[in-house]
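> Give me coordinates for this.
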Amino acid sequence: MDHLVSKLTYVHLALWIAVVVSESLGLSSVQPQNVDLYFPTPIAEGDDLTMNCRFKVDQNSSIYQVKWYKGNREIFRYTQKESPPKKSFPLSHVIVDEKQSDMNKLVLRKVPLALRGVISCEVSFEPSFQTIIKTSQLLVVSKPKTRPSLTVEFYPLNKPNSKTGVETVMVKKDDVLTANCTAGPSIPSPNITFFINGENYNSIKLGVLERKQEVTVDPVNKTEIRWASLRLQISYAHFVAHKIRVRCEATLFNLYNETSDQYEAERFRETVMLPSSYGGVYGKNGAGWSMGCGGGKSPVIFGRLVWSIAIVGAVQLVLLLTTLSNTTP
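Down below sits the predicted model:
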C-alpha cells in the first residue's frame, strides 16, 4: 500500500511540474485572439474569387500551417517552414492561382458552380499545434444568359361591335390586362417585378385581380425558369398621357438586373356619332367630352360645321357693311 501511495505522489508531482513549466513558457495560454474567414457571396459562375483567412496569435506562438477545404476536400495548404510552402490539390474545375495565394488568402480563377457549399479555413499554431477551423457558406450563382421576355394581352369586358364583330386594338377602361413574364434559365431562379408606367406592381395596387408565379426545374442540369403573371383591370388612373406602358424586370441578387422590352397601348376613346349633317363625332376621354375626327361614312369632319358658321357670319357682315355704305349720305 505504501508503495502505491508513493507512486501516486510521484505522478502528482510530475503533473504539477509540467503545469508550472508550461505556464512559465506561456504554452497553456496559446490561444488565437481571433480567426476570421470572409469572402464575397454570392458570386457569379465563371468569376474570379479571393477568400481571406485572417488571424492574430499571442506573442508566444506562431503559425505552423493553413489549410483550405471545400466540404471535406482539401483545396490548398500553406506550410510556413516547407519549401515551397504552397501546395494545391486537384478538385474538379477548381483553378487555384498559387502565385497570388498565400498564408492569408486563397485566389481561385473562373469559379465553377460546383464550388458552392461549405468553405473552411483551418489554422494550426506551434509549438502547441492547436488547430482552429472557421467555416462559411459560399453561394455560386448561374446567371440567365438573356433578358426576360414579356407578353401582354387585353381582354375587353365590353362585347365586340355587333355589326363588324371586330374588337378594337385600343385599351378601354374596364379591360383586363394580362402580362406574362419569363426569366431564366438560371440557378437559382431570378425574381420578377412588373412595372406599369414605371410603378412597381408587385405590391397591393389599384385594379390588381391576380398574381401568380411558378418555377420549373430542369431535371438534368438543375437550372430553373421563373414564370410570373399579372392580371389587372384597367381604370382611367392607369393611363399616363393617354398610354399604358408595361414592362417586367428580372433580378438575381446584385449579379443580374435586366428589363424586358416595354409594351405600350393607347387609350381607346369612346365615340358618339352626330347626325350626318354635322359630318363628325364627339369623343369621350374620361374627363369629359371633346371633339375628335370622324369615324362615320361622311368624309367631312366636325370642323365643317365651324367653317359653315364662319362663312355665314362673314357674308352677313359684308351685307351689313354694304347696306350701311349705301344709306350714308
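
> going forward, measure contacts between C-alpha atoms and count neighbours the same way
Will do.

> dump the residue contacts of Ser136.
By CA atoms under 8 Å, 6 or more residues apart in numbering, the residues touching Ser136 are Leu37, Tyr38, Val118, Ile119, Ser120.

> let's see it at 7 Å
Ser136 makes contacts with Val118, Ile119, Ser120, as judged by CA atoms under 7 Å, 6 or more residues apart in numbering.

> what do you get for Pro90?
Pro90 sits next to Ile75 when contact means CA under 7 Å, 6+ apart.

> Report how many residues lie close to Thr251.
Close neighbours of Thr251, defined as other CA atoms under 10 Å, add up to 19.

> So it lies in a helix, does it not?
No. Going by DSSP: H, G, I helix; E, B strand; the rest coil, the assignment for Thr251 is strand, not a helix.

> Now do the SS call for the closest residue to it other than its chain neighbours.
Take Thr251 and drop its neighbours on the chain: the residue closest to it by CA to CA, 6 or more residues apart in numbering is Asn257, 4.4 Å away. Using three-state DSSP, the three-state assignment for Asn257 comes out as strand.

> Is it correct that Asn257 is in contact with Ile192?
No. Counting by CA atoms under 7 Å, Ile192 is not a contact partner of Asn257; they are 10.0 Å apart.

> the more surrounded of these two?
Ile192 (23 against 17).

> Hmm, that one is touching Ala250, no?
Yes. Look at Ile192 against Ala250 with CA under 7 Å: they come within range, at 4.6 Å.

> Could you also give me the structure for this next sequence, so I can compare it with the first?
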Amino acid sequence: MYNNRLFLFSGIYCSRSLSNLRLTVPRAVRVGHSVTLQCDYDLEEAPLYSVKWYRNSDEFYRYVPKEAPPTRVFPLPGLHVDVSVSNAQKVTLLAVGRPLSGIFQCEVSADAPLFHTEIKSAPMTVAVVPDGVPTINVDKAGLERGGPLIAECFAPPASPAPNLTWYVNDQRVPGSTSSSIIRDTELLETANSRLELTGVGGSWGAIRLRCEATQFRLYRANSLVVEVKPDTPQPASVLLMGPSTNGGGWIIPSGAHLFFVLFIGAIW
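Prediction:
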C-alpha cells in the first residue's frame, strides 16, 4: 500500500514538468531588418521560473515572471531588444547587424520543486543581400580557333557570397560550384564560377548559357541568357572534361544531343 502511494505521488510530480521545447529562429535575415525569435514550450501545469536568451555564450534577454518588471535586457554590442513586444515566448531584435550572426539559444526553467530546465539552439546569419543580378562573360576567341568555349559568372558583392549554378540550354549543369573571395574592406564577398565547353562547334547550333545565384531564401536571381553560335567545325566526338581515374575525360558520341563538354572550376 505504501509503495502504491509513493508511485502515485511521484507520478503527479513527473507530470508537472517542462516538455516539448520548440525554437523558431530564421536561418538568415537581411542586415538592418528586425527579427523575432520564438521559444515555445509546454510547462504541463508547472509554474515558469525563467526564460533566458543567449547569442553564442552571452545572455542578452531574461524573463522571470516573479520579478518586477519581469523582463531584463543585458547589453551586447549591436543588439537591440524591443522590450515592448518581447515576452516569455518571444524576443524581437531591432535593426540587426552582420556581427550578430551566430548561435541563438533559448533556455527555459520550470519553478520549484523540480526546476526542470530545457535548452535549444539554432544558427542565424545576418546577410548582406546582393544588389543586382549575376553576369556572364564569354571568351569565344579560343572557340573560333577550335578550342573550348569558356564562360565566367560573377555575382554582385554580398555576405555571405551566394551559390552559383550553371544552365546550358536550360539544363542544369551537374556539380556546378562557386567560390568566394574577399573584395573590399567591408568583407563583402564576390562569387564567381568558370564553365568550359569543349567540342561544341559546327552543327551543334546555338548554345544558351544562364547562371543562377541564390543566397539562403533571401535572394534568387538569374543572369541574362547568353546565346553563343559556334562557327568552328564539329569534331568526331565530344570530350567531357572532368576528373577521372586515368587523368583524361569521358568520350561522348558526336550525335548525342545536349551532352556538352563541361568543366566546372573555381577562380580564387
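
> which residues are common contacts for Asn257 and Ile192 of the first structure?
If you check Asn257 of the first structure and Ile192 against CA under 7 Å, 6+ apart, the residues they both contact are Ala250, Thr251.

> Among the contacts of Ser136 of the first structure, which are located in strands?
Val118, Ile119, Ser120 (DSSP state E).

> Could you dump these into a markdown table and include distance to Val312 of the first structure and neighbour count?
Shown next, in a markdown table, are these (distance: CA to CA, whole Å; neighbours: other CA atoms under 10 Å):
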| residue | distance to Val312 of the first structure | neighbour count |
| --- | --- | --- |
| Val118 | 91 | 14 |
| Ile119 | 92 | 23 |
| Ser120 | 95 | 22 |
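
> Looking at those residues, spot the one nearest Ser142 of the first structure.
Distance to Ser142 of the first structure, by CA to CA, is smallest for Val118 among those, at 17.7 Å.

> quick one on the thing from earlier: tell me which of the ones in strands among the contacts of Ser136 of the first structure is nearest to Ile17 of the first structure?
Using CA to CA, these come closest to Ile17 of the first structure at Ser120, 37.6 Å.

> before we move on, back to that, dump the ones in strands among the contacts of Ser136 of the first structure into CSV; add distance to Ala310 of the first structure as well.
Putting these into CSV (distance: CA to CA, whole Å) gives the following:
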residue, distance to Ala310 of the first structure
Val118, 86
Ile119, 87
Ser120, 90
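
> show me the contacts for the residue nearest to the spatial centre of the first structure.
The residue lying closest to the centre of the first structure (CA atoms, centre = their mean) is Thr251, at 1.6 Å. The contact partners of Thr251 of the first structure, taken as CA under 7 Å, 6+ apart, are Pro190, Asn191, Ile192, Asn257, Glu258.

> which residues of the stretch 51-200 of the second structure fall in strands?
58-63, 71-73, 90-93, 102-110, 117-127, 135-139, 149-154, 163-168, 171-172, 179-182, 189-197 (DSSP state E, counting those that start in this stretch).

> wait, which of those is closest to Phe7 of the second structure?
Using CA to CA, the strands of the stretch 51-200 of the second structure put strand 102-110 closest to Phe7 of the second structure, at 21.9 Å.

> tell me what the closest one is packed against?
Using 3 or more CA pairs under 7 Å, 6 or more residues apart in numbering; DSSP states H and E, the elements in contact with strand 102-110 of the second structure are strand 48-55, strand 117-127.

> Highest mean neighbour count out of the ones you listed?
Comparing these by mean neighbour count (mean count of other CA atoms under 10 Å), strand 48-55 comes out on top with a mean of 21.

> what about Glu264 of the first structure, which SS state?
What three-state DSSP gives for Glu264 of the first structure is strand.

> So what does it match up with in the second structure?
Using TM-score structural alignment, the partner of Glu264 of the first structure in the second structure is Glu227.

> hang on, that match packs against Gly205?
No. Between Glu227 of the second structure and Gly205 there is no contact under CA under 7 Å: 10.1 Å.

> distance of the residue nearest to Cys211 of the second structure when sequence neighbours are not counted from Pro160 of the second structure?
Among residues not flanking Cys211 of the second structure along the chain, Trp166 sits closest, at 4.7 Å (CA to CA, 6+ apart). Applying CA to CA, to the nearest Å, the value for Trp166 of the second structure to Pro160 of the second structure is 19 Å.

> Compare neighbour counts for the two and give me the winner.
Using other CA under 10 Å, the more surrounded residue of Trp166 of the second structure and Pro160 is Trp166, with 26 against 20.

> what residue of the first structure takes the place of that one?
Per TM-score structural alignment, Trp166 of the second structure is aligned with Phe194.

> One more: Asn87 of the second structure?
Match for Asn87 of the second structure (TM-score structural alignment): Asp102.

> could I get the helices and strands packed on strand 102-110 of the second structure as TSV with distance to Ile12 of the second structure?
Shown next, in TSV, are those (distance: least, CA to CA, whole Å):
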stretch	distance to Ile12 of the second structure
strand 48-55	17
strand 117-127	18
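
> what about those strands, which gets the closest to Ser179 of the second structure?
Proximity to Ser179 of the second structure (CA to CA) singles out strand 117-127 among these, at 17.0 Å.

> Please tell me which residues of the first structure the closest one aligns onto.
Aligned using TM-score structural alignment, strand 117-127 of the second structure spans residues 131-141 in the first structure.

> Cool, thanks, talk later.
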